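Novice: sequence first, then the predicted structure, then my questions.
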Amino acid sequence: MCGRFVISDTTPDLVRIFDVDTVGEGLPEPSWNVRPTDPIPVVLESKKEGPVVRRLEAARWSLVPSFSKELKLKYPTFNARSEGLATSSAYRASLAGKRAIIPADGYYEWHTVGKQKTPYFIHRGDGPIAFAGLYSWWRDKSKADDDPDRWVLTATIITTDATGELADIHDRIPVMLPPEFWSVWLDPDATGDQSLVDQAVAASRPMVPSLAFHEVGPVTDNGPELIEPVQR
């Protein structure tokens, strides 16, 4: 799973890294302790009677399906399991045509032995991570049609089975897309199905051995000191 992550890149950084065409409003500031339901930057592509536009938008981290009556769900949706994603009532519509990239420096994971939980920071040493994600627009029907807050963009991070040394920390990891797969994943003209998810998982596997990790202190508050290695 991925329940906390770090994104220190600024909006201009993300525009450059992901070759973004347009930037939405309310993009969050860098954070070293992103939690579920926090605002996060997401990269997506859209097409309206013209060329494809790559956008950088702010989303609420926890996907809410468009059919939901409430913004707060009774079950967690900040992660979505890659297995069987195409048959999930919560995610299949987003998989079909609302796929996103969620940028990150890295993420935290807790290794649990008995009641002892040890936090680790997992990251790349040579650039940002592009998590495979899904998004959904949720309509707040309690708000008027002319209220700019009536639509809420929400998103989730897709996960898969952990491999290698990371499996010793936790049995799940986020799906991390290599640059050559970004356009494939975001393509609004492609209808997403389980085959596309499986391709994304396969594309992410070669990246896993390049990930580094180290133990960190308690993940509280916010700031770059959170990702500093614990000194023994």
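Specialist: Done, it's in.

Novice: switch to C-alpha atoms for all contacts and neighbour counts from now on
Specialist: Will do.

Novice: which residues in the chain form strands?
Specialist: Shown for the chain, the strands assigned by DSSP state E span residues 4-7, 22-23, 31-34, 39-46, 53-61, 79-81, 99-104, 106-113, 116-123, 129-139, 151-161, 172-174, 212-215.

Novice: a markdown table for those, including mean neighbour count?
Specialist: Rendered in a markdown table, the data for these read as follows (neighbours: other Cα atoms under 10 Å):
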| stretch | mean neighbour count |
| --- | --- |
| strand 4-7 | 21 |
| strand 22-23 | 14 |
| strand 31-34 | 21 |
| strand 39-46 | 24 |
| strand 53-61 | 22 |
| strand 79-81 | 22 |
| strand 99-104 | 27 |
| strand 106-113 | 20 |
| strand 116-123 | 18 |
| strand 129-139 | 25 |
| strand 151-161 | 23 |
| strand 172-174 | 22 |
| strand 212-215 | 16 |
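
Novice: could I get those as JSON lines with distance to residue 223?
Specialist: Compiled in JSON lines, these are given as follows (distance: least, Cα to Cα, whole Å):
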{"stretch": "strand 4-7", "distance to residue 223": "10"}
{"stretch": "strand 22-23", "distance to residue 223": "25"}
{"stretch": "strand 31-34", "distance to residue 223": "5"}
{"stretch": "strand 39-46", "distance to residue 223": "16"}
{"stretch": "strand 53-61", "distance to residue 223": "19"}
{"stretch": "strand 79-81", "distance to residue 223": "24"}
{"stretch": "strand 99-104", "distance to residue 223": "15"}
{"stretch": "strand 106-113", "distance to residue 223": "14"}
{"stretch": "strand 116-123", "distance to residue 223": "14"}
{"stretch": "strand 129-139", "distance to residue 223": "19"}
{"stretch": "strand 151-161", "distance to residue 223": "22"}
{"stretch": "strand 172-174", "distance to residue 223": "22"}
{"stretch": "strand 212-215", "distance to residue 223": "16"}
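
Novice: which of these sits closest to residue 225?
Specialist: Proximity to residue 225, assessed across these by Cα to Cα, is greatest for strand 31-34 (8.5 Å).

Novice: for that closest one, give me every contacting residue.
Specialist: The list of residues contacting strand 31-34 from outside it, by Cα atoms under 8 Å, 6 or more residues apart in numbering, reads 4-8, 40, 219-224, 226-227.

Novice: another one to put next to it:
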Amino acid sequence: MCGRYANTKSGEELGRYFEADEVDAVALPASWNIAPTQRVPIVVDRLSKTDPDEVPPSRFVTSARWSLVPRWATELASKYPTFNARSETVSEKSTFTGALVRSRAILPADGYYEWHTTTGVDGKPVKTPHYIHDPVEGELSFAGLYSWWRPPVADGQQPAEWILTATILTRAAAGPAASIHDRAPVMLPREVVDEWLDPTVEGDQSLVDAMVAESDAVLERLELHAVAPLRGDGPQLIGPLGA
């Protein structure tokens, strides 16, 4: 799973890295401790509203609420977590099936955290957070999905504004990260990001499975180190434990 991560790059920096056509004016502060339901940067490809068959999709960097809410939901808060979606079953879950077809996203990250559970001398579980990052690319591209949501409109009332929401796909862990946890985000190599985002391609389980296979290359080159318990925010959170 992925329940905490870091992103310190501005929208403009992400726009340059992902070769975006447009960057939203919404500015998000750098954070080394991003949690579910907070606003996070995402990258999406959008079809032209006037001529989708002739005009190529445009790339857009914006922000979304990290926990996907499908359009048919009646409330923003869900009874179960939706900040992650299991890649093995994403095409079977009604919460995510609509988004998988054409609403796929990248959630950029500097790195993410995972907790390694061991048994202490008293026999109780001890959880140690680890910071995980890509020393080669310096940027992680989490494969995700997005959905627009707004609350149902009561009779005689004006509709509320739409809220953009997003989730991160996860997979069985592999490579160095598998030593501390059995799950990991689906992290895409830069060369397959265009394929994942392309809204002219109808997304299905076979596309997800192909992206999971492509993510092996990223998982194998990750580096990780133990860090202190995550409290507050700031660059000190990713420093090696005891350094």
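Specialist: Happy to help now that I have it. Predicted model only: the values in this text are computed from it and were never measured.

Novice: after superposition, what is the TM-score?
Specialist: Once the chains are overlaid, their TM-score stands at 0.95 when taken by TM-score structural alignment, normalised by the length of the first structure; 229 aligned residues with a Cα RMSD of 1.3 Å.

Novice: which helix runs longest in the first structure?
Specialist: Criterion DSSP state H: the longest helix present in the first structure is helix 194-204.

Novice: mean distance of it to its aligned residues in the second structure, please.
Specialist: The superposed helix 194-204 of the first structure is, by mean Cα distance after the TM-score superposition for the first structure, a mean 0.3 Å from where its aligned residues fall in the second structure.

Novice: now for that helix, which elements pack on it?
Specialist: Packed against helix 194-204 of the first structure by the contact rule (3 or more Cα pairs under 8 Å, 6 or more residues apart in numbering; DSSP states H and E) you find helix 179-186.

Novice: nearest spatial neighbour of the equivalent of residue 240 of the second structure over in the first structure, skipping sequence neighbours?
Specialist: Residue correspondence to the first structure (TM-score structural alignment): residue 240 of the second structure is matched to residue 229. When the adjacent residues along the chain are set aside, residue 229 of the first structure lies closest to residue 216, with 5.0 Å between them (Cα to Cα, 6 or more residues apart in numbering).

Novice: wait, that neighbour sits on residue 119?
Specialist: Yes: A contact is recorded between residue 216 of the first structure and residue 119 when judged using Cα atoms under 8 Å, the distance being 5.7 Å.

Novice: so where in the second structure does stretch 180-191 of the first structure end up aligned?
Specialist: Matched against the second structure by TM-score structural alignment, stretch 180-191 of the first structure falls on residues 191-202.

Novice: separation between the aligned partner of residue 111 of the second structure in the first structure and residue 125 of the first structure?
Specialist: Per TM-score structural alignment, the equivalent position to residue 111 of the second structure in the first structure is residue 106. Using Cα to Cα, to the nearest Å, residue 106 of the first structure is found at 10 Å from residue 125 of the first structure.

Novice: residue 95 of the first structure too?
Specialist: Relative to residue 125 of the first structure, and taking Cα to Cα, residue 95 of the first structure is found at 30 Å.

Novice: those two: which is more packed in?
Specialist: Here residue 95 of the first structure and residue 125 are compared on neighbour count by other Cα atoms under 10 Å; more neighbours surround residue 95, at 25 against 13.

Novice: what residue in the second structure is paired with that one?
Specialist: Aligned against the second structure - with TM-score structural alignment as the criterion - residue 95 of the first structure pairs with residue 100.

Novice: surely its match and residue 206 touch.
Specialist: No: the pair residue 100 of the second structure / residue 206 is not scored as a contact, 11.2 Å apart, by Cα under 8 Å.

Novice: contact partners for the residue mapped onto residue 223 of the second structure from the first structure?
Specialist: Aligning on TM-score structural alignment places residue 223 of the second structure opposite residue 212 in the first structure. The contact partners of residue 212 of the first structure, by Cα under 8 Å, 6+ apart, come to 122-125.

Novice: next one: residue 127 of the second structure from residue 9 of the second structure, what distance?
Specialist: Counting by Cα to Cα, the gap from residue 127 of the second structure to residue 9 of the second structure is 29 Å.

Novice: I'd like the distance between residue 115 of the first structure and residue 171 of the first structure.
Specialist: Taking Cα to Cα as the criterion, residue 115 of the first structure is separated from residue 171 of the first structure by 17 Å.

Novice: with neighbour numbers in mind, choose between the two.
Specialist: Legend: neighbour count by other Cα under 10 Å for residue 115 of the first structure and residue 171, higher for residue 171 (13 against 6).

Novice: burial count for the closest residue to that one other than its chain neighbours?
Specialist: Distances taken as Cα to Cα, 6+ apart put residue 162 closest to residue 171 of the first structure, at 5.1 Å, once the chain neighbours are dropped. Per other Cα under 10 Å, the neighbour tally for residue 162 of the first structure reads 19.

Novice: wait, residue 162 of the first structure sits on residue 175?
Specialist: No: counting by Cα under 8 Å, residue 162 of the first structure sits too far from residue 175 to count as a contact (9.6 Å).

Novice: the match of residue 111 of the second structure against residue 121, yeah?
Specialist: Yes: in terms of Cα under 8 Å, residue 106 of the first structure counts as a neighbour of residue 121; the distance is 6.8 Å.

Novice: got any residues that touch both of the two?
Specialist: Once Cα under 8 Å, 6+ apart is applied, it turns out that residue 106 of the first structure and residue 121 contact no residue in common.

Novice: could you check how far residue 58 of the first structure is from residue 228 of the first structure?
Specialist: Noted for residue 58 of the first structure: a distance of 27 Å to residue 228 of the first structure, by Cα to Cα.

Novice: leaving out chain neighbours, which residue sits closest to residue 84 of the first structure?
Specialist: Looking at residue 84 of the first structure with Cα to Cα, 6+ apart, the closest residue is residue 194, at 7.0 Å.

Novice: which ones are touching the one you found?
Specialist: Contacts here follow Cα under 8 Å, 6+ apart; on that basis residue 194 of the first structure touches 84-86.

Novice: fine, thanks again, bye for now.
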